[in-house]
Structure formats: structure tokens, C-alpha cells
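Enquirer: need a 3D model of the following:
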Amino acid sequence: MTPSPQTSPPPDHAARAHADGLIGFLSDSPTPYHAVRSAAELLEKAGFRQLGETEAWDAAGTGATEGGRGHYVLRGGALIAWYVPEGAGPATPYRIVGAHTDSPNLRVKPVPDTGGSGWRQIAMEIYGGTLLNTWLDRDLGLAGRLSLRDGSARLVNVDRPLLRVPQLAIHLDRQANDGLKLDRQRHMTPVWGLGTPREGDLVRFVAQEAGVPAEEVVGWDLMAHSVEPPAYLGRDEELLAGPRMDNLLSVHAGALALAEAAGADGTGGTGGPRSIPVLAAFDHEENGSQSDTGADGPLLGSVLERSLFARGGGYEDRARAYAGSVCLSSDTGHAVHPNYVERHEPGHRPTPNGGPILKVNVNQRYATDGSGRAVFAAACERAGVPWQTFVSSNDMPCGTTIGPITAARHGISTVDVGVAILSMHSARELCGVDDPLLLTRCMQAFLAD
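Expert: Modelled structure (predicted):
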């Protein structure tokens, strides 16, 4: 039973400290490119080392063939990290935490400078299933990646009020409160100044912000973000509001869990380690995962195979390792909404601070089956954390995750889990303060098995 507001206890110190770290992670990660850098920094503190994809991983000096070493690969907005315990063989299976780094938002078009009627504006394309109205009348910054003439890339983050998508005053739309209808092309173009639009203005501006000559910028991947910082919410501050929880909450938890697994480095007894812990954080989940950095691309399989081959394995070892592997696909799910209770399945109503959720859909929009449920339940039991189950109402379409894609592409047993939130795909989402830590502890137990 949920405690009444009069008796609801404040979050414990460990959960609050973990949430503080998540706030910093969200603030430092306005784009997928920043998110993977933030995750890499957490892993480097635990001794992980970056490997280049063009390096020969079995060459002297890479450390890829040595036990007791952690490595990671960065490609765009994706990160694959793994730790090889001492005594791991080529056929040692993998324990994978999967997540994604992208969130629905507004992204800059190739010809960005536009406007009229005395306004300078930035042309935007809608990315993913964005709740458009949540981007209205909100102070927005601009961040992303600049591609330079020499082939390198530079991250940029203008984390101050720069853009705004102004809503039409109710005096000019008397039916706005009866059903707001936004045209994705005409109504979602933010303003950023007054005057006549000039070609190249935006590129010159962001190049200056990044400290590079504008003439060296030949490409860009830029997106808007809310500059309002994450914050604790509620009388007892047992809730956390912030941007991009879907799904940087899982990326943050996965990076901490992998760092913990590397620090523990248990061998599982005299037979050597039972598994190799992995974090796979993909880009482009919000639009189908079909890219070279998405879950439907070759990146995860390529990295796992190269690690295995560098340790002397072959095709038979790969088949054995994959057959024994398990993936915990972690993405946010829906908490029961107090104002729309009828939209939820009556027997499955996850609540904030009730622990991580097991996500089930028999039509394989989620990859969970009975054996996956057993793996998840065992991890939660070992970690001492409560858990909940989510199923969509039969009259409500179900979303999906990287879980079914990972299972089908690699033949790896997969279970879908996450944290229950409100306002999914909003510019600002809401979760319980306890749940991020509970999810991390579940992941730690899963990776340590």
C-alpha cells in the first residue's frame, strides 16, 4: 500500500546521493554525443580504457587480450563497454545491460537560418515521438556535434536560453484549451532573435561557441534542449523531475553497475568467471534503431566478436558464448497516471519508488518471457530490491525497446526492464527518487552473476 502524504518518508541518503549523481549526468548530457562521453568518464574512473575501432585489438599494448581489464568503444552517440575478468575464456558468455542514449527532441535542419516578419528563426526537424506541446514557451539551449574539415569532431553545448518556440496567445486561438493542434512544419520553429535571417548565422555562432573557425565546420548534428535544470519535487522531495530520463537514467545506472562489476571482479569459483559484464548504450532507439550506432546495426556484435577473437576464440567459441549470454534491456516504462487511471491495465499499475519494472508483451514488443522473468527476479532478490510488472492494456498500443531487436539480431536471451516514470517523451519527465538506485542495484546483481 502506498503511504499517505502525511506519513510518506523522505528518500534515504543512498538514494538521494545516487539521484544527485543522476542530476549531474543529465545536466552534462544534452545530446547522445555528450551522454556517451559522460558515461565514458564514469568508466575511466574505474580503470576502463578506450579502444579505437581501427586498432588491431590483439596487438601488443592494447590490453584487449588480458584478463582483469575494462575497455570501451565510442562511435557517435553509442558506447559499448566490457570488462574481461581474470580467467575468462573465449567461450565465456556475456551479461549485457542494454540502453539507449537518444531522446525525442527538436533537431536543426541542414539549412537552418530562416524567419520572417522581423524574426530570425532556426529551422527544426522533429526527432522521435516528441510530445510537441512540452517544447512550447520553454527556454532552450543548443548542443551537439560539429564535424570539421580535417575529419575530427567537436562537441558544443550552449547551455543558456537561446531559442524559444512561442505559443499562440489564446486571444488568437479561442479553442486552444479545447484541443491544441500543432502543425509540425509551421508551428515548431523557434525564434532566436530579431532582424533579417542571414545564411550561415547559426553555424558561425556555434563555431564560435565551440572555439573553432566557422570555415572549418563542414557538418553538424545539433539539437535543442531545455536549460531548466533537473530538480527534486514534492513536499518530501521523493520525486525527481528532469529531461532525457528516457533513457539516460538507464545509461547512468548501467555505467555505474559495470564499474562496480569491474571493481568486484569475482571469478565465480575455481571454474573461472561465469560471465563477462557488458554495457551497450545505443543511439537512434526513438526512431527504429536502424543505423550504424543503433541496436539494429552491427556495432554490438562486432565489438563482442572482436573481443572474443582477440582472446584466441573462433566461430565455435562465439556460438557457445552467445548461447549462454543474457541481455537486460533497460528503458523507462509507464507509471500509473493518477489523472488517467483508465488508460492502464487494471492488474498492472507500477508506482514510483516501487522498484524497477519487468516489461511484458506477448506480441514481442518487449522481449521478456518466463525465463527472462526468472533472471530478473533472481537479480532483484540478490540485490534485495522490490520489483513490479508492467503490461499494457489490451486496448492501448504497446511501445517497444532495443530488447526484441537485440534478441533477434544476436540470438541472445533478452529481458526488458526499466523504471516507471510519468510524462514519457516530454521535454521534462518525472520519476521516484528511490528507483534509479534500485535499478542500479538490480543491474549490479545481474552483471555479477
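Enquirer: C-alpha from now on. contacts and neighbour counts both.
Expert: OK.
Enquirer: and stretch 110-130, end to end?
Expert: Separation of the first and last residues of stretch 110-130 by C-alpha to C-alpha, to the nearest Å is 20 Å.
Enquirer: residues in contact with that stretch?
Expert: Contacts with stretch 110-130, where a contact means C-alpha atoms under 8 Å, 6 or more residues apart in numbering, come from 103-109, 184, 188-202, 286-287, 425-426.
Enquirer: before we move on, what SS does P30 have?
Expert: coil (DSSP: H, G, I helix; E, B strand; the rest coil).
Enquirer: so it sits against A143, correct?
Expert: Yes: contact criterion C-alpha atoms under 8 Å: P30 and A143 qualify, at 6.5 Å.
Enquirer: here's the other one to compare against:
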Amino acid sequence: MEYSNFNDTLLSFLQSSPTPFHATASMRSALVAKGFVELLEEDNWVLDEGGKYFVTRNESSLIAFTTPQLDINQTGWRMIGAHTDSPCLKLKPNAQVDRFGYHQLGVEVYGGVLLHTWLDRDLSIAGRITLKTTDGNIVSRLVDFKDPIAVVPNLAIHLNRTANEGFSVNPQEEILPILCGAENEFDLHELLKAQLKAQYADLSIEKILDFELSLYDTQPAALVGLHKEYICSARLDNLLSCFVGLQALLNPKDDQITARPSLLVCTDHEEIGSLSACGANGPFLEDVLRRITPNPEQYVQAMQRSMLVSADNAHALHPNYAAKHDKNHAPAINKGAVIKVNANQRYATNSETASIYRDIAAEEGYDVQCFVVRSDMACGSTIGPITSGEIGVPTIDIGLPTFGMHSIRELAGSRDAYGLYKVLARFTQRETLMTR
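Expert: Next up is the predicted model:
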């Protein structure tokens, strides 16, 4: 993919992916368009040499892979990993709240949300609804209201004179979005039924059984800055990496399928620890890999000839908060992807995996930066150490420099994502990783 099209496609992907369910659906559509065949976990798998396949779990996690040859124990995998979820506000099961003349929604905080950034934003609702049809079937459908239908107004400074000195947001009482005034009749299930009927004209609904719905900011993703050098959007952490990994799989260097088996894994629930059936700390990836290489000895051989690039965002040095960084490990936006290192294995990078990545980046002519958190600050983590610990694959943690991580709207470089795509596209074709 050329640079001229890359960011336009990225912006469209971000806009069409307000939830992990929608992100997975967007990636599924892109894979099908490129000739990838969908596998179902409940079916028997028959894989062909030279095949292209993908499988989903929970509609929110996806694994896609190529099999240019099937002796994977001799070749190993070239893996790219990311996660589909982002911090957000999720509707509670009994979400309808009526108080003081307003219809509101009860919400639960998902992940490490920067709560104050959700104030005064034009919010919509998207996610998955499970329902019973009039013919007795239980089915799930994705919905996206798209229009701004909710808002969490701030409190006027006249009523909170110390607001600019710093304030907290109570997630039980102060983050409930307003939908409409109490003079309007409102029933949440009827609203959801109407949205389902608008999106699925042929769907015959007996009743809604349950839902997994999130609020999201309707402001579109955009290129910003005097020279359009920044990407500003919700959910850059970590849909940015999902998109880059997908493009590396779909559009490898020289537009040819790699001579080495390549794999993309994008899992849900990273922001809350990854421990779920479809998370990185669950069995999804290992289940898929063992079905491809069922022989236990060959499976171990394959893992030791493989490498995983765990791609997540990295903290760029913020010019207004420079003291928050170790000055020797302070990445800049649009200066290249970041190798993330932590002595306590919060990141899975080691000297060998870092060296392999540096060598590939040099071949493509892209700079590499390095991030280590200040020694007096706590370090976050990624799917890298989890996946490496689960399946024993050598792993590197990398990320694109970002401002405002976990804000409702984050900022990254418009050149960094394309550079990472070029490096990962070469990685998927890398014949030799290390010489032993």
C-alpha cells in the first residue's frame, strides 16, 4: 500500500470501528476482500499449502494467517500481535436511569479511562445486542447509532471554583450521560429495537435478551496540525496497531505472499488484563496454533523458530510534561516506532528480538527509538509478556509514539504508522531471524 492511500484507509478503519466487535468486523471484511478464507472453530480444519485463513472468537478477537508451506516446524511463524479494545464507558445491564427531570444511562468504566476527557463530548452508542427472533432463534447483531445521542455536561466553574486546580470525576455519580428530558417517553429496549430494525430490515424481533454496548465520541478521526503531521482520533490505542498489522499481512513487501508463514493476532480485553476466553491470557492463540501444528514436538520447534512483534502504543515525550520521561529514552512523534524495554518484563523485549527489529528497520530505511519508563514510576504492560509466557515465542514490544493515551481522543504521527507498516511487511518475509 502506498503512503498516499495509507492514512485515508486508516482514518476510515478508525471511523468504522467504535467497538472491538466492529473492529473485528472491519478486519474480517478486509481479509475476505483479499481472498482469505474464514474458518470456524467448531468445524474440522483442512489447510492447504499456500492458503490464507482467518478465525474469530467472541466476534471481538481475530487471528489471520498464511501458510505458504505447511512444514511450519522448519520455518516458524512471523507473528504480529495487537489488541482490539480501548478504555471506554460501557452501559450497565439495567442502564436506564431517570433522575431530576432527565433520562440518563448508567455506565461502568472499562479500563484505565481518562474520565474528564469524556465531558462535553458528542457521544453515540455501539456494540452487540443478543435477541430472540419470532421464530425462536437466539442471535446477535452489531449496532451503531452513529448520531450523537448523549452527552456528559461539565459542571460550570461558578459551581466548582477550584476546578482548574485539579478535580476528580466520580464514576458512579458524575459521568452518567444525558439522553433527553423526562418530558419525553423513553424505554431503552424499545430504542434498541428501533435501531436494530433500522439496520436489519428483515430481522424479526420477539425480545431483546441482553447487550454489550459502549459509548464513543462521534468526532471523526482526522489528520491535524499545520502540515497534517498528526493523526487525532479515539481508540488509537490500539486500533492503530491492529490496522498496521493487518496491512502488513495483506500487503507484504513487493505485494507477494511471504515465503514464511505469517500470522496476525488481535485480541480483546487487553485494557483489563487479557484474562478471558478471547484475550491474550486465554487459550485462543494456542488453540489455533496447535490445530495447525498438532504434533507436540513440532509445535515447540515452530515456536523457537518464530518471533512475535507485540505492537501497542508508546508514550511520546510531551513538551509540556518533559519531566515525566527519562531524558535518554524519550520518543518523539514522527521519528519512528519505539522499542519498549523493561527490566522487570512488563515488556517482553530482549536484546535478540530488539536486534532483529533494528536490522529490519535499517533495511527499510526507518529510524528506531527506545522507551524505558522512569525508574521512579510504574510501568504499564502489553500482550507481549502474556503471549510470550503462554506459548514460549521470542517477542519484542514496540509501539507508535502517542500523546494522551487513554484519553477519549489520542494523538500520533501520520508518518509513523506507515513506517511501521513497511518494517512489518518486510518482517513477514524475513527468512532468517537469528543464526545459532
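Enquirer: what's K90 of the second structure aligned with over in the first structure?
Expert: Residue pairing (TM-score structural alignment): K90 of the second structure is matched to R107 of the first structure.
Enquirer: cool, P296 of the second structure as well?
Expert: Aligned partner of P296 of the second structure by TM-score structural alignment: Y315.
Enquirer: all strands for the stretch 101-250 of the second structure, in order.
Expert: 102-110, 123-133, 138-144, 178-181, 205-217, 222-224, 230-233 (DSSP state E, counting those that start in this stretch).
Enquirer: so how many other residues sit close to the match of K90 of the second structure?
Expert: 21 (other C-alpha atoms under 10 Å).
Enquirer: mind listing which of the contacts of stretch 110-130 of the first structure are in helices?
Expert: Cross-referencing the contacts of stretch 110-130 of the first structure against helices under DSSP state H gives D201, L202.
Enquirer: helices along the stretch 151-300 of the second structure, start to end?
Expert: 188-199, 236-250, 284-292, 296-304 (DSSP state H, counting those that start in this stretch).
Enquirer: please point out which parts of the last one sit buried.
Expert: Spelled out, that is helix 296-304 of the second structure. By neighbour count on 16 or more other C-alpha atoms under 10 Å, the buried set for helix 296-304 of the second structure is Q298, Y299, V300, Q301, A302, M303, Q304.
Enquirer: so stretch 431-438 of the first structure aligns onto which residues of the second structure?
Expert: Counting by TM-score structural alignment, stretch 431-438 of the first structure falls onto residues 412-419 of the second structure.
Enquirer: so what touches that stretch?
Expert: For stretch 412-419 of the second structure, contacts defined as C-alpha under 8 Å, 6+ apart pick out 3, 6-7, 223, 228-232, 236, 240, 244, 333-337, 366, 400-403.
Enquirer: next: stretch 299-318 of the first structure.
Expert: Stretch 299-318 of the first structure has contacts (C-alpha under 8 Å, 6+ apart) with 57-58, 64-66, 73, 80, 89-91, 280, 292-293, 410.
Enquirer: quick one on the thing from earlier: among the contacts of stretch 110-130 of the first structure, the buried ones, what's the ChimeraX command?
Expert: Selection of buried members from these for ChimeraX, criterion 16+ other C-alpha under 10 Å:
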select :103,104,105,106,107,108,109,188,189,190,191,192,193,197,202,286,425,426
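Enquirer: follow-up on the earlier one: now do the shared contacts for P30 and A143 of the first structure.
Expert: With C-alpha under 8 Å, 6+ apart as the test, P30 of the first structure and A143 both reach N157, H225.
Enquirer: so the two - more neighbours on which side?
Expert: More neighbours surround P30 than the other of P30 of the first structure and A143, with 28 against 24 (other C-alpha under 10 Å).
Enquirer: one step back: give me whichever of the helices of the stretch 151-300 of the second structure is most buried.
Expert: helix 236-250 (a mean of 26; mean count of other C-alpha atoms under 10 Å).
Enquirer: read off where it ends up in the first structure.
Expert: Using TM-score structural alignment, helix 236-250 of the second structure pairs with 245-259 in the first structure.
Enquirer: what's the distance between that stretch and the middle of its chain?
Expert: Between the centre of stretch 245-259 of the first structure and the centre of its chain there are 7 Å (C-alpha atoms, centre = their mean, to the nearest Å).
Enquirer: mean per-residue distance, it to the second structure?
Expert: For stretch 245-259 of the first structure, the mean deviation from the second structure after alignment is 0.5 Å (mean C-alpha distance after the TM-score superposition for the first structure).
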